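> below are the sequence and a predicted model for it; my questions follow.
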Amino acid sequence: MKFQATLLSLALCLCSSIAFGQIVDKKNLIEKNASLEKVADGFGFTEGPAVTRLGDVYFSDQPNNKIFKWSFFTNKTELFKENAGRSNGMFVDKDGKIIACADEKNQIWRIDEDGSHEVIIESFQGKKLNGPNDLFITPSGTMYVTDPLYKRDYWTREAVSEQGGEHLYLVSADRLQIFKVDENLVKPNGIVGTYDGKTLYVADIEANKTYKYDIIEDGFLTNRQLFTERGSDGMTIDVKGNLYLTGDKGVWIYNRKGEEIGHIPVPEKWTANVVFAGPDRKTLFITASEAVYKIRMKVHGTY
């Protein structure tokens, strides 16, 4: 019986390993002997990780309409804000404010450290946005926002685009002007840019593609190129220019040329987003369905 039990245990472990998969790290980006660690679970669906100057992370539990804060030094997760506007993608700006895609009412919010908020964008040319999903802010303050249309069960309006499509927007650094900068996307979603503010990456999740743009002096985009034949829900970037994409089987890592160089499997139904955390920006923090995870890296992130 003991031998049979051992065989059964081995078989179960093997099946679990096959189902979960092994980490692939072709360029030694992950710290030696590091493994994926679950930080916290019990959420509805986690999204929008945004790192603070000190390396802590805010993230949202969108179905439960809450924002949580994870502390790097204590490894504890605490409730930060209820009634969070169904926040999705978020970014901490240079003033320490959380800028959140609050798609409950198709808005973008600025949230203070005490949890109070103000609406900074709620329409374009007098018409509702579809439902801001994710955003990126350059060092100069220019903001880019993806605006796909996902029908939400908490909406009281019709799930029809008043904008006539699903677009990518530019918001000026003073937040007074907003422009469409790409109207030729099926469903724009994940977004990130380089730290020098010269390059932007945007995932068209429904077309299963990720594009690369040059950012010119006035913030407008030029030279759109296909980066890789993979879409993404959320994404981040490291100091070497490697791009980290998310989806149904964890996190994929691509080099500057768009070549796949790594894969971090995550044992959840969906991996939504990712950010580099910690004061050294060497902890990869991952939001995935009902839980959040972390793994230590050799390479630094840029935000």
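Received, thanks.
> please count neighbours and contacts with C-alpha atoms only from this point.
Fine.
> list the buried residues for the helix or strand containing residue 81?
For residue 81, the host element (DSSP states H and E) is strand 77-82. For strand 77-82, the neighbour count (16 or more other CA atoms under 10 Å) marks 77, 80-81 as buried.
> could you do stretch 256-270 as well?
Applying 16+ other CA under 10 Å to stretch 256-270 flags 258, 260-268, 270 as buried.
> out of the buried residues of strand 77-82, the closest to residue 231 would be?
Of all the buried residues of strand 77-82, residue 77 has the smallest distance to residue 231: 29.4 Å, by CA to CA.
> wait, the closest one touches residue 41, no?
No. Using CA atoms under 8 Å, residue 77 is not in contact with residue 41; the gap is 9.9 Å.
> find residues that contact each of the two.
With contacts defined as CA atoms under 8 Å, 6 or more residues apart in numbering, no residue is adjacent to both residue 77 and residue 41.
> could you look up the SS state of residue 18?
In three-state terms, and counting by DSSP: H, G, I helix; E, B strand; the rest coil, residue 18 is helix.
> tell me the SS of residue 8?
State at residue 8, reduced to three classes by three-state DSSP: helix.
> and the gap between it and residue 17?
14 Å (CA to CA, to the nearest Å).
> what comes into contact with the helix or strand harbouring residue 50?
For residue 50, the host element (DSSP H and E) is strand 46-51. Here strand 46-51 makes contact (CA under 8 Å, 6+ apart) with 57-62, 87-92, 98, 134, 234, 272-277, 285-292, 303.
> try this one next to it:
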Amino acid sequence: MTCEHGTRRVTRTELDGSVTVIADSYRGRRLNSPNDVVVKSDNSIWFSDPHYGIMTDYEGFRAEQELPCHVYRVEPSGKIEAVLADFACPNGLAFSPDESRLYVADTGRMFSSDSRHIRVFDVAPDGRLAGGEVFCAINPGCADGFRMDDDGNLWSSAADGVHCLAPDGHLMGKILVPETVSNLCFGGRAKHQLFIAATTSIYAITLNRSGAQNP
């Protein structure tokens, strides 16, 4: 699954190398610049759509904004629905290990003083969301991409590296990196290696935790 700023769409690359477009518009209007995506165990696809890729030519191509900045869900049937509409600019997102909670970062509008934090929502069996309280604020920097481990801890990007937050939102510790971190993921055979995407480098570290898998 890929979020494409330049083409303003979400795609899936198939095993034979062909590309399937999952979403590029909503109610006849072009998406802004899909940023992060996660697939739930029921095969629904959830993605954030901030405007960063169309505000300048730096991350995409400057263009007129046709839609607000929403979080969307694409059902296995292909139906797309805006599920969260009260964000300045939604960014990273991830489900808890049992998929009962959805975490979504709000990194604020470009060149603004919007609050930058991660919010958490309860997920009903039918996919409806409730709640939305602030889970934590990342400082320094902001939560761009993040992932969950098997114990329900959240590992978030930050300006000084990676922050590990407990299920109640308190900061457990940091992995300091000499560059600003934008995203990360678990990998390796046991899913206990953390791969970290920073400004100019990719870092890796072996942990005593494993990345969360679909229930």
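Arrived safely, thanks for sending. Worth saying up front: this structure is predicted, and the values here are computed from it rather than measured.
> now, the contacts of strand 46-51 of structure 1 that are in strands?
57-61, 87-92, 98, 134, 273-277, 285-288, 291-292 (DSSP state E).
> name the nearest residue to the residue positioned nearest the centre of structure 2, sequence neighbours excluded.
For structure 2, residue 92 is the residue whose C-alpha lies nearest the centre (CA atoms, centre = their mean; 2.1 Å). Of all residues not flanking residue 92 of structure 2 in the chain, residue 145 sits nearest, at 4.5 Å (CA to CA, 6 or more residues apart in numbering).
> what lines up with residue 291 of structure 1 in structure 2?
With TM-score structural alignment as the criterion, the equivalent of residue 291 of structure 1 in structure 2 is residue 201.
> quick one: its match from residue 181 of structure 2, how far?
9 Å.
> neighbour count winner among these two?
Neighbour comparison, residue 201 of structure 2 and residue 181: the larger count goes to residue 181, with 28 against 11 (by other CA atoms under 10 Å).
> quick one: map the more buried one onto structure 1.
Match for residue 181 of structure 2 (TM-score structural alignment): residue 271.
> residue contacts, the nearest residue to that match once chain neighbours are set aside?
Spatial nearest neighbour of residue 271 of structure 1, excluding adjacent residues (CA to CA, 6+ apart): residue 288 at 4.1 Å. Neighbour list for residue 288 of structure 1: 45-47, 266, 268-273 [criterion: CA under 8 Å, 6+ apart].
> any idea how far residue 288 of structure 1 is from residue 282 of structure 1?
19 Å.
> quick one: contacts for residue 87 of structure 2?
Counted by CA under 8 Å, 6+ apart, residue 87 of structure 2 has contacts 69-70, 106, 108.
> tell me the buried residues in stretch 273-290 of structure 1?
273-278, 281-290.
> what about the nearest residue to residue 175 of structure 2 once chain neighbours are set aside, which helix or strand?
Of all residues not flanking residue 175 of structure 2 in the chain, residue 162 sits nearest, at 5.0 Å (CA to CA, 6+ apart). Assigned by DSSP H and E, residue 162 of structure 2 falls within strand 161-165.
> average offset of that strand relative to structure 1?
Mean deviation of strand 161-165 of structure 2 relative to structure 1 after superposition (mean CA distance after the TM-score superposition for structure 1): 0.5 Å.
> so what does that strand touch, helix or strand wise?
strand 154-158, strand 171-176 (3 or more CA pairs under 8 Å, 6 or more residues apart in numbering; DSSP states H and E).
> what do we get in structure 2 for residue 203 of structure 1?
That one, residue 203 of structure 1, aligns with residue 105 by TM-score structural alignment.
> that match reaches residue 117, doesn't it?
Yes. Contact criterion CA under 8 Å: residue 105 of structure 2 and residue 117 qualify, at 5.8 Å.
> neighbour count: these two, which is higher?
residue 105 (29 against 21).
> where does the more buried one sit: helix, strand or coil?
Per three-state DSSP, residue 105 of structure 2 ends up strand.
> was I right to think residue 43 of structure 2 contacts residue 75?
Yes. Look at residue 43 of structure 2 against residue 75 with CA under 8 Å: they come within range, at 7.4 Å.
> quick one, which of the two is more surrounded?
In terms of neighbours (other CA under 10 Å), residue 75 is the more surrounded of residue 43 of structure 2 and residue 75; the figures are 15 against 12.
> how about the more buried one, what's its partner in structure 1?
By TM-score structural alignment, residue 75 of structure 2 lines up with residue 172.
> assign the counterpart of residue 119 of structure 1 in structure 2 to helix, strand or coil.
The alignment partner of residue 119 of structure 1 in structure 2, by TM-score structural alignment, is residue 21. Reduced to three states with three-state DSSP, the structure at residue 21 of structure 2 is strand.
> so how many other residues sit close to residue 21 of structure 2?
12.
> tell me the secondary structure of the closest residue in space to it that isn't next to it in sequence, please.
Excluding the flanking residues, the one nearest residue 21 of structure 2 by CA to CA, 6+ apart is residue 11, at 4.4 Å. Each residue gets one of three states, and residue 11 of structure 2 gets strand by three-state DSSP.
> which residue in structure 1 lines up with residue 11 of structure 2?
With TM-score structural alignment as the criterion, residue 11 of structure 2 matches residue 109.
> re earlier: for the residue nearest to residue 175 of structure 2, grab the count of nearby residues.
For residue 162 of structure 2, using other CA under 10 Å, the count is 26.
> quick one: map it onto structure 1.
Per TM-score structural alignment, residue 162 of structure 2 is aligned with residue 251.
> show me the contacts for its match.
Counted by CA under 8 Å, 6+ apart, residue 251 of structure 1 has contacts 244-245, 263-266, 271.
> dump the residue contacts of the residue nearest to the match of residue 75 of structure 2 when sequence neighbours are not counted.
Nearest non-adjacent residue to residue 172 of structure 1, counting by CA to CA, 6+ apart: residue 142, 5.1 Å away. By CA under 8 Å, 6+ apart, the contact set of residue 142 of structure 1 is 170-173, 219.
> out of those, which are shared with structure 2?
Contacts from those that recur in structure 2, judged by both residues aligned by TM-score structural alignment, their matches' CA atoms under 8 Å, are 170-173.
> most surrounded residue in those?
Highest count within those by other CA under 10 Å belongs to residue 170, 23 neighbours.
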